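K.L.:
All I have is the shape, not the residue letters:
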């Protein structure tokens, strides 16, 4: 949990704050000169961040950072025959090496996604209110308008599914790696690529099931 969560906090924090800032600026630009009230920016940023940006972008980034690290760690143990030695001693290596990582990810990644959603909204506020795009009252009005708790439920469902995908795929790639350092590098790359593709597919499926 420390490696996956605390070790990834800074990168998730930075990405989240800039996602919120850019989202607010882009929507303010797109809605400029229209009849749509300006406080809608806060409403749009809030729902887009909670439903899509915080879980998906954060987990795509974590797939690259955490996924490659897990694949390289377990793959290195496989190549150095540490896993074979543990199996000879009667240790269930899959439950000893893989299960703790999956459980830790299922606990800490949803918390990271929740923090990312909050930070992203703060980033949108910092980027739009002090620069004079609209007032603080308008932004807060948008944040408080038409809130549905079901959207938070969708966010946590996505974060749990994505956490399982990125850790299980990375553990699989590392656990069954063969060859030398070149194959280990390919396994780490494959873990990231496969994890990202599966996360995007799962994102579409979850959106289709829970929102349509």
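P.N.:
Ah, there it is. Because the structure is predicted, anything quoted here is derived from the model rather than measured.

K.L.:
Going by C-alpha atoms from here, please, whenever you check contacts or count neighbours.
P.N.:
Fine.

K.L.:
how close does the closest residue to residue 58 other than its chain neighbours sit to residue 62?
P.N.:
Counting by CA to CA, 6 or more residues apart in numbering, residue 12 is the residue found nearest to residue 58 once chain neighbours are left out, at 6.2 Å. For residue 12, the distance to residue 62 equals 8 Å [CA to CA, to the nearest Å].

K.L.:
So between those two, which is more surrounded?
P.N.:
residue 62 (26 against 23; other CA atoms under 10 Å).

K.L.:
Look up the closest residue to residue 47, ignoring the ones flanking it.
P.N.:
residue 151 (7.3 Å).

K.L.:
And for residue 102?
P.N.:
Sequence neighbours aside, residue 167 is the residue nearest to residue 102 in space, at 5.8 Å (criterion: CA to CA, 6+ apart).

K.L.:
Wait, the one you found touches residue 100, no?
P.N.:
No - when contacts are counted by CA atoms under 8 Å, residue 167 is not listed as touching residue 100 (10.2 Å).

K.L.:
Please, where are all the strands along the chain?
P.N.:
Taking DSSP state E, the chain contains no strands at all.

K.L.:
what about the helices in it?
P.N.:
9-30, 40-48, 58-62, 68-79, 82-88, 93, 99-128, 136-144, 149-175, 181-211 (DSSP state H).

K.L.:
closest to residue 1 out of those helices?
P.N.:
Of all the helices of the chain, it is helix 99-128 that lies closest to residue 1, at 4.9 Å by CA to CA.

K.L.:
my read: residue 68 touches residue 194, true?
P.N.:
No - in this structure, residue 68 is not within contact of residue 194 by CA under 8 Å, at 11.0 Å.

K.L.:
quick one: residue 104 and residue 39, what's the gap?
P.N.:
39 Å.

K.L.:
I misspoke; the intended subject was residue 154.
P.N.:
Distance from residue 154 to residue 39, by CA to CA: 24 Å.

K.L.:
Please apply the same query to residue 88.
P.N.:
From residue 88 to residue 39 the distance is 64 Å (CA to CA).

K.L.:
So between these two, which is more surrounded?
P.N.:
Using other CA under 10 Å, the more surrounded residue of residue 88 and residue 39 is residue 39, with 21 against 10.

K.L.:
and here's the other structure:
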């Protein structure tokens, strides 16, 4: 019994190390082939993967800003710190909430789409056909998606920060009675450009994670429709886990 448990655990560890190695090699190969990127395809992918994600990102972040303001505004007013609400909301949104939630939303929408698309291509042997035609799948498929997600994530974060603070202001003004000037002045006093820049920098890393994980799972999807579904689910789950893990270390490096 103990031997079987140890064997199963050892297999899991070896499989994890092997998958981590393959994922790292794909990332390195993608970086090496960035110079071969087809910019027309990159722009097309930016429109498909980034611009089309804007509505759901804005809706999610606006609701988050409103909820965060609900939880803080009344208490801060009761404690006589109403003049700090806007700044607190802006800093929390810019540093943590916006980049992480945008990453989660994009992982669920874009990471899944990338894994499903490449998984379908792999199952239907389209990727093998590319190799037969001497076209490198990494240059043709992975690099454009990688660049598109990495470049669009900071753009989504900028729009999300703006709409998130509007949501926070709506609640602070109409629910807690905090004046518009007080809210805006608090943001100007407490928040700094570096807070927003740090969140944008985080989002670039998150975009790289989403793109590489989605491409890796798609290119290694098991055969059959079920395999594509499993690869899609695994892509979303792994991307979100890595986003939360990397967010901790990035927060320490950037802000501490």
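P.N.:
It's in. Just so it is clear, the model here is predicted, and its values are computed rather than measured.

K.L.:
What does the TM-score come to for these two?
P.N.:
TM-score for the superposed chains, counting by TM-score structural alignment, normalised by the length of the first structure: 0.96, backed by 211 aligned residues with a CA RMSD of 1.2 Å.

K.L.:
Need the helices of the first structure in a markdown table (columns: distance to residue 3 of the first structure).
P.N.:
Listed next are those as a markdown table, based on distance: least, CA to CA, whole Å:
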| stretch | distance to residue 3 of the first structure |
| --- | --- |
| helix 9-30 | 10 |
| helix 40-48 | 28 |
| helix 58-62 | 11 |
| helix 68-79 | 10 |
| helix 82-88 | 21 |
| helix 93 | 20 |
| helix 99-128 | 9 |
| helix 136-144 | 33 |
| helix 149-175 | 13 |
| helix 181-211 | 17 |
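
K.L.:
So which of the ones you listed is nearest residue 2 of the first structure?
P.N.:
Of all the helices of the first structure, helix 99-128 sits nearest to residue 2 of the first structure, with 8.7 Å by CA to CA.

K.L.:
And the closest one, what does it pack against?
P.N.:
In terms of contacts (3 or more CA pairs under 8 Å, 6 or more residues apart in numbering; DSSP states H and E), helix 99-128 of the first structure is packed against helix 9-30, helix 40-48, helix 58-62, helix 149-175.

K.L.:
Kindly recompute the last result at 7 Å.
P.N.:
helix 9-30, helix 149-175 (3 or more CA pairs under 7 Å, 6 or more residues apart in numbering; DSSP states H and E).

K.L.:
want to try CSV for these, with distance to residue 79 of the first structure as columns?
P.N.:
Converted to CSV, those look like this (distance: least, CA to CA, whole Å):
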stretch, distance to residue 79 of the first structure
helix 9-30, 30
helix 149-175, 10
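
K.L.:
closest to residue 130 of the first structure out of those helices?
P.N.:
Here helix 9-30 is closest among these (CA to CA), at 11.8 Å.

K.L.:
So which bit of the second structure is the closest one matched to?
P.N.:
On the basis of TM-score structural alignment, helix 9-30 of the first structure is assigned to residues 54-75 in the second structure.

K.L.:
Mean distance between the matching stretch and the first structure after superposition?
P.N.:
Taking mean CA distance after the TM-score superposition for the first structure, the mean distance separating stretch 54-75 of the second structure from the aligned residues in the first structure is 1.0 Å.

K.L.:
Next, find the distance separating residue 20 of the first structure from residue 53 of the first structure.
P.N.:
Applying CA to CA to residue 20 of the first structure and residue 53 of the first structure gives a distance of 9 Å.

K.L.:
neighbour count winner among those two?
P.N.:
residue 20 (29 against 23).

K.L.:
pretty sure the more buried one is touching residue 125, no?
P.N.:
No - assessed by CA atoms under 7 Å, residue 20 of the first structure is found out of contact with residue 125, at 8.1 Å.

K.L.:
circling back to that earlier point, buried ones in the match of helix 9-30 of the first structure, by neighbour count?
P.N.:
Residues of stretch 54-75 of the second structure classed as buried: 54, 57-58, 60-62, 64-66, 68-70, 72-74 (neighbour count, 16 or more other CA atoms under 10 Å).

K.L.:
Nearest to residue 93 of the second structure, out of those: which one, please.
P.N.:
residue 65 (7.3 Å).

K.L.:
Next one: that closest one from residue 58 of the second structure, what distance?
P.N.:
10 Å.

K.L.:
ditto for residue 220 of the second structure
P.N.:
32 Å.

K.L.:
so what's residue 122 of the first structure up against?
P.N.:
Taking CA atoms under 7 Å, 6 or more residues apart in numbering as the criterion, residue 122 of the first structure is in contact with residue 17.

K.L.:
Setting aside sequence neighbours, what's the nearest residue to the residue most central in space within the first structure?
P.N.:
Among the residues of the first structure, the one closest to the centroid is residue 59, at 2.0 Å (CA atoms, centre = their mean). Nearest non-adjacent residue to residue 59 of the first structure, counting by CA to CA, 6+ apart: residue 162, 6.4 Å away.

K.L.:
For residue 114 of the second structure, see how far away the aligned partner of that neighbour in the second structure is.
P.N.:
Structural alignment (TM-score structural alignment) places residue 162 of the first structure against residue 206 in the second structure. Using CA to CA, residue 206 of the second structure is found at 15 Å from residue 114 of the second structure.
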